[in-house]
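*Asks:* based on what follows, work out the 3D shape:
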Amino acid sequence: MESFQEGYLRAVCASAGCVIARPEIDEGIDVNLTHRAESHLATDRVARLEIQLKATTTSNLSSDFVKVRLRQDRYNYYAVSNPSVHKIVVGLAMPTDQAAWIASNHNALSVHYCAYWINLAGAGETSTEAKDVKIPKAQIFDDVALCDIMERIGQGGAP
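*Replies:* Purely as a prediction, here's the structure:
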């Protein structure tokens, strides 16, 4: 599941023109993304984003959201107010059966099912051992969404 979600992320990032870096030490950040554009306001013209990846099977789907579970330390890291580097959680909903993860033909490689994103900044810390996070299915994580996120960050806003 981990390799599959990383492949999904890499495809989205390639299409959006983002550069991926993986931290050597796991401190709750699965990947760091950067996007360079003249429209970004920072002096170096680079927008930065940290991502926590979570995969879940379709058994955790509802009609309106995808539910993923984060450990307390991970949740609290992503829920801080006014972060120095913006962060999102990306939850990939995927079939339980590995044979159903992809389908291919001469025209396309289809990935089943979809990833969604949420910005937890300002959500407040939790004291529980783990926290379920409901990611709205309206927030599809694709190349268009990632471009929009990086543009907002590049303009000094939040994801």
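
*Asks:* use CA for all of it now, contacts and neighbours both
*Replies:* OK.

*Asks:* where does the closest residue in space to residue 89 that isn't next to it in sequence land in three-state SS?
*Replies:* Of all residues not flanking residue 89 in the chain, residue 52 sits nearest, at 4.8 Å (C-alpha to C-alpha, 6 or more residues apart in numbering). Under the three-state scheme (DSSP: H, G, I helix; E, B strand; the rest coil), residue 52 adopts strand.

*Asks:* likewise for residue 10?
*Replies:* Per three-state DSSP, the local secondary structure of residue 10 is helix.

*Asks:* for this structure, what spans make up the helices?
*Replies:* All helices of the chain, identified by DSSP state H, fall at 2-16, 72-78, 143-154.

*Asks:* tabulate those helices (TSV), appending mean neighbour count and distance to residue 126.
*Replies:* Converted to TSV, these look like this (neighbours: other C-alpha atoms under 10 Å; distance: least, C-alpha to C-alpha, whole Å):
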stretch	mean neighbour count	distance to residue 126
helix 2-16	16	25
helix 72-78	20	6
helix 143-154	19	26
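
*Asks:* ok, which of the ones you listed comes nearest residue 46?
*Replies:* In terms of C-alpha to C-alpha, the element of the helices of the chain nearest to residue 46 is helix 143-154, at 6.8 Å.

*Asks:* now do that closest one: which elements does it pack against?
*Replies:* Helices and strands touching helix 143-154, by 3 or more C-alpha pairs under 8 Å, 6 or more residues apart in numbering; DSSP states H and E, are helix 2-16, strand 46-57.

*Asks:* make JSON lines out of the ones you listed and add distance to residue 40.
*Replies:* Listed next are the helices and strands packed on helix 143-154 as JSON lines, based on distance: least, C-alpha to C-alpha, whole Å:
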{"stretch": "helix 2-16", "distance to residue 40": "15"}
{"stretch": "strand 46-57", "distance to residue 40": "6"}
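
*Asks:* the structure of the following sequence is requested for comparison with the preceding one:
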Amino acid sequence: MHLSQRMEQFNVAYLYAMAAQAGLNPSRPDVDDDSVDVQLTAKNWSGGARRNPTIQLQLKCTAAANVADGAIKFALPVKNYDDLRATDLMMPRYLAVMRVPQDDAAWIQHNADHMALLNDCYWVSLRGLPETANTSTVTVDIPLAQRLTTASLRELLSLASQGEPA
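*Replies:* Model (predicted):
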């Protein structure tokens, strides 16, 4: 399997592990033609205006992240940028960018009593960002303060249950 495909699978596995811990139902569209890699739904969410809130995520993975000014500077394809910045979507959409070590042997550590995934992942909403004149990629900032964790996934679902994007 090509390295980029392995990175994609590692990213999905990481997200699915957090979804399991958070009690969320993950699903993947059969065709990724709308910049959605994974959809997360919370069944019978308490405390919200909507019972089964759902969010959608575009996943990206990199071993060569450019970090400056407290953010990952990520070159996102214009098609993904346009799909994620739309304001007329039924469900909130987010870009999630995972950083992994350059050496794929360092992605996972196997220990006697546990396995550790060596990565970090961050999220950002591009909703409402302006059009671009770029034709191939748009550099977007993913704040290092917005780490994608089980708790942040729950917060994004909580906002979605209120009908609000982050």
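
*Asks:* thinking again about what came up before, which stretch among the helices of the first structure comes nearest residue 110 of the first structure?
*Replies:* Taking the helices of the first structure one by one with C-alpha to C-alpha, helix 2-16 is closest: 10.6 Å.

*Asks:* now that closest one: which residue numbers in the second structure?
*Replies:* Residues 8-22 of the second structure are where helix 2-16 of the first structure lands when matched by TM-score structural alignment.

*Asks:* the matching stretch: average distance to aligned residues in the first structure?
*Replies:* Comparing stretch 8-22 of the second structure with its match in the first structure after superposition yields a mean distance of 0.9 Å (mean C-alpha distance after the TM-score superposition for the first structure).

*Asks:* for stretch 120-129 of the second structure, buried residues please.
*Replies:* 120-127 (16 or more other C-alpha atoms under 10 Å).

*Asks:* got it, and stretch 88-105 of the first structure?
*Replies:* Buried, per 16+ other C-alpha under 10 Å, within stretch 88-105 of the first structure: 88-95.

*Asks:* residue 135 of the first structure: which of those residues is nearest?
*Replies:* Relative to residue 135 of the first structure, the closest of the buried residues of stretch 88-105 of the first structure is residue 91; by C-alpha to C-alpha it sits at 7.2 Å.

*Asks:* setting aside sequence neighbours, what's the nearest residue to the aligned partner of the closest one in the second structure?
*Replies:* Taking TM-score structural alignment, residue 91 of the first structure has residue 97 as its aligned residue in the second structure. Of all residues not flanking residue 97 of the second structure in the chain, residue 60 sits nearest, at 4.7 Å (C-alpha to C-alpha, 6+ apart).

*Asks:* quick one on the thing from earlier: and the helices of the first structure: which comes nearest residue 133 of the first structure?
*Replies:* helix 72-78 (8.7 Å).

*Asks:* where in the second structure does that closest one fall?
*Replies:* Using TM-score structural alignment, helix 72-78 of the first structure pairs with 78-84 in the second structure.

*Asks:* superposed on the first structure, where does that stretch end up, distance-wise?
*Replies:* Using mean C-alpha distance after the TM-score superposition for the first structure, the mean distance for stretch 78-84 of the second structure is 0.9 Å.

*Asks:* onto which residues of the first structure does stretch 107-119 of the second structure map?
*Replies:* Using TM-score structural alignment, stretch 107-119 of the second structure corresponds to residues 101-113 of the first structure.

*Asks:* who touches the matching stretch?
*Replies:* 8, 92-95, 100 (C-alpha atoms under 8 Å, 6 or more residues apart in numbering).

*Asks:* what do you get for stretch 52-64 of the first structure?
*Replies:* Identification of contacts with stretch 52-64 of the first structure by C-alpha under 8 Å, 6+ apart yields 1-2, 5-6, 28-31, 66-68, 87-96, 136-138.

*Asks:* which of those residues fall within strands?
*Replies:* Of these, the ones assigned to strands by DSSP state E are 31, 66-68, 87-94, 136.

*Asks:* mind listing what residue 94 of the first structure touches?
*Replies:* Each residue near residue 94 of the first structure by C-alpha under 8 Å, 6+ apart is listed here: 55-58, 101, 112-114.

*Asks:* from the residues you listed, which is closest to residue 37 of the first structure?
*Replies:* The closest of the contacts of residue 94 of the first structure to residue 37 of the first structure turns out to be residue 114 (C-alpha to C-alpha; 27.3 Å).

*Asks:* from residue 16 of the first structure, how far off is that closest one?
*Replies:* Using C-alpha to C-alpha, to the nearest Å, one obtains 17 Å as the distance from residue 114 of the first structure to residue 16 of the first structure.
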